[in-house]
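[1] Return a 3D structure for these sequence lines:
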Amino acid sequence: MIQPALIKRQRFILCLLFLLIIVTMVVGMGLGYASLSYDRLLPAILGKGTFKEEFILFSIRLPRIIITLLAGMSLALSGAILQGITRNDLADPGIIGINSGAGVAIAIFFLFFPVQAGSFIYLLPVIAFIGAFLTAFLIYVFSYKKNEGIQPVRLILIGVGFSMALSGIMIVLISSAERAKVDFIAKWLAGNIWGTDWPFIWALLPWLVILVPFTFYKANRLNILGLSEQVAIGVGIYVEKERILLLITAVALAASAVAVTGGIAFVGLMAPHIAKALVGPRNQLFIPVALFIGGWLLLLADTIGRNLAAPDGIPAGTMVAIIGAPYFLYLLLKK
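    Got it, this is the predicted structure:
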């Protein structure tokens, strides 16, 4: 049974994070290469602004903000699941190579299978999922031992090895590509939020609508899997079945996010850790908090990054890495 005090604390933190997200969204709407006066935001939202104001808000700023928020939530939830099923606090879809697998699949698809622009947007998450799933499957196979299960240290090392190998494959792919296509892939690798239009939101949203409730449904199984295999087997859980199902969920969440935002790491590492520090390790409590933290972190990183260096700004993936890399080293030394 969850203590009422913890539930109350969780609700307070969720409200606080919701306010932070709203404030960051409002700030992000006004800032940019073409500034929008804050006293004109509400009229523009209500459809009473000028053509320029409504174009900046609804065609440029708002889609990017929503995409960034949803992608941050997806990456945070993916990281939380990976840390739970591997019992490894350093697990993150960007660090262990899942994002790189998605990136290679997208690069191959983009370079060698030209399709119409409309269908390309909706195919991206599917292609990214295929690449990420194949990578995750290989990492899982190489880090698993029959009598001991998943080896956390082996998983991290093998994941980093796969990430480096896939980065090499990416370099080979883009070395002979056209300049315009190379520019796109380079932006993707840097974590530059490139999916900034409403169709990208409709391409990402169904994955979240299905997978977030499913993860909440499996929260108690994640609690048990986080203890040990012996305990999980003792309470009657089919460990491998549950672990593979949750791994596919984590891969799908990460792939759908990076398909429209690029190669962003560390959000899935930091958000679950911060959430656990705030409300404890029970998945029912910290997963909602991690969702909000992940969305806010990526939104904040993108808002700061795109306004630091005009006109193109600094990619959100780079801004997150500036914060996340030291945090990863801290966790590595601590563990």
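[2] contacts and neighbour counts: CA atoms only from here.
    Fine.
[3] And the strands in the stretch 101-250 of the chain?
    Assigned strands in the stretch 101-250 of the chain, in chain order: 144-145, 149-150 (criterion: DSSP state E, counting those that start in this stretch).
[4] One more, please, to line up against the first structure:
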Amino acid sequence: MDLIRKTDKKPLLIMGLLAGLIVLLFFISLNTGYIRISPLDVMKTLAGRGEANDQLVLFEFRLPRMVIALLIGAGLAVSGAILQGVSQNGLADPGILGINSGAGLAVILFIFYFQGSTASLGTFSIYMLPLAALSGGLLAALLIYVLAWKRGVTPVRLILVGIGVNAAFSAALIIFQLKMNPNDFMQATVWLSGSIWGTNWKYVLAVLPWIVILIPYAILKARYLNVLNLGDPVAVGLGAAVEKERRTLLFLAVALAGACVAVGGGIAFLGLVAPHLARRIVGPKHQVLLPAAALMGSLLLLAADTIGRNVLSPSEIPVGLVVSALGAPYFIYLLIKVN
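    Presented below is the predicted three-dimensional model:
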């Protein structure tokens, strides 16, 4: 009995450690950047007793993008964990499978036809972006599922079809980018590579409801992911409505990925790496895997944003490129290991 209790406490301790690392990195990130602010001045500013310049830098520039990084990191990580559980495929990821590119294409089409400029999005349009991204992500998921179906969906077919759909949507993205004026083209290119530069509190409010509602709901559905991993015959034998729960979980994964893409662009590999790292430290049980993956995703994306802001300061590296540089070797390792 004592051994069981100790085993149950281990994931909680690990998640507490991850949360502590996030808090520590959060304050380090607040101090660093092109304009450096000492830890004491950061504390004074957060307490409302800082100088006007420090308040401007922290509250209008750094804090919004850091909160966005935490939200997007959690959303993409949970989306990837759900996709890996539903497909029973350790290589599944919303970026690799084409869901991110489908959501990105929908956002570009929304901007191209209804706004005319990526720099002139109004408040209402910012809140509409996640809905546009959701429609594109759902279209990509539907195409993947239909094309991969052949007396069932095998992990290998899912990955291959997903890569093909991703390539098709990426080509369509380039076509519409070429129709933009040069300034909008450059902004769209940076955004699609994965960038949280230029975000403000409106973007935080746009993505926040999606994250705080969908992630807890996904955790409530975690037991179905555990059952699905046993295989469809066993899941049916245990009384689970397999197809209904699979569709619900896929919708949650696509909605999370779409909302994150709408604000942060195409950040690839995060949804692949974060669940794998979380699985290594807390185990495969999805009740603890999903929250651990959310914390791991937030930690990784916040770290990537901090690196991107400081390595070539005053220039910035899009956070998506930093994540890809770290995640691509891990993806190749997993691909070799799986095969």
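[5] picking up where we left off before, most tightly surrounded among the strands of the stretch 101-250 of structure 1?
    Sort these by mean neighbour count, taking mean count of other C-alpha atoms under 10 Å, and strand 149-150 sits at the top with a mean of 18.
[6] contact partners of that one?
    T86, Y140, S143, Y144, E229 (C-alpha atoms under 8 Å, 6 or more residues apart in numbering).
[7] now stretch 51-71 of structure 2
    26, 30, 37, 41-42, 45, 196-201, 203-204, 207-208, 211, 260, 264, 297-299, 301-302, 305.
[8] For the strands of the stretch 101-250 of structure 1, could you give me CSV that also reports distance to I171 of structure 1?
    Converted to CSV, these look like this (distance: least, C-alpha to C-alpha, whole Å):
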stretch, distance to I171 of structure 1
strand 144-145, 29
strand 149-150, 31
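[9] and of those strands, who's closest to M170 of structure 1?
    strand 144-145 (26.7 Å; C-alpha to C-alpha).
[10] which bit of structure 2 covers that closest one?
    Residues 149-150 of structure 2 are matched to strand 144-145 of structure 1 when aligned by TM-score structural alignment.
[11] for the matching stretch, the distance to its chain's centre please.
    Distance of stretch 149-150 of structure 2 from its chain centroid, counting by C-alpha atoms, centre = their mean, to the nearest Å, is 28 Å.
[12] cool, stretch 40-59 of structure 2 as well?
    Using C-alpha atoms, centre = their mean, the offset of stretch 40-59 of structure 2 from its chain centre is 29 Å.
[13] Could you tell me the end-to-end distance of it?
    16 Å (C-alpha to C-alpha, to the nearest Å).
[14] residues of it that come out buried?
    Buried residues in stretch 40-59 of structure 2, defined by neighbour count with 16 or more other C-alpha atoms under 10 Å: D41, V42, T45, G50, D54, Q55, L58.
[15] Can you report how many residues lie near the counterpart of E178 of structure 1 in structure 2?
    With TM-score structural alignment as the matching criterion, the partner of E178 of structure 1 in structure 2 is N181. Other residues lying near N181 of structure 2 total 11 when counted by other C-alpha atoms under 10 Å.
[16] so how far is G265 of structure 2 from N181 of structure 2?
    According to C-alpha to C-alpha, N181 of structure 2 stands 19 Å off from G265 of structure 2.
[17] contacting residues for the nearest residue to G30 of structure 1 once chain neighbours are set aside?
    Once flanking residues are discounted, G30 of structure 1 sits nearest to L36: 4.6 Å by C-alpha to C-alpha, 6 or more residues apart in numbering. Contacts for L36 of structure 1 (C-alpha under 8 Å, 6+ apart) come out as M29, G30, E53, I56.
[18] Which secondary structure state is assigned to L36 of structure 1?
    coil (DSSP: H, G, I helix; E, B strand; the rest coil).
[19] Over to G32 of structure 1?
    Per three-state DSSP, the local secondary structure of G32 of structure 1 is coil.
[20] What is the burial count for the closest residue to it other than its chain neighbours?
    Leaving aside its sequence neighbours, G32 of structure 1 sits nearest to N307 (C-alpha to C-alpha, 6+ apart; 5.9 Å). Neighbourhood size, N307 of structure 1 [other C-alpha under 10 Å]: 16.
[21] what does M1 of structure 1 give?
    Other residues close to M1 of structure 1 by other C-alpha under 10 Å number 3.
[22] same question, D312 of structure 1
    12.
[23] Could you say which helix or strand holds it?
    For D312 of structure 1, there is no enclosing helix or strand under DSSP states H and E.
[24] Enumerate every residue touching it.
    Counted by C-alpha under 8 Å, 6+ apart, D312 of structure 1 has contacts R306.
[25] So I174 of structure 1 sits against V182, correct?
    Yes: with contact defined as C-alpha atoms under 8 Å, I174 of structure 1 reaches V182; the gap is 5.7 Å.
[26] ok so, going back, show me what the residue nearest to G32 of structure 1 aligns to in structure 2.
    Using TM-score structural alignment, N307 of structure 1 sits opposite N310 in structure 2.
[27] Great, nothing more from me.
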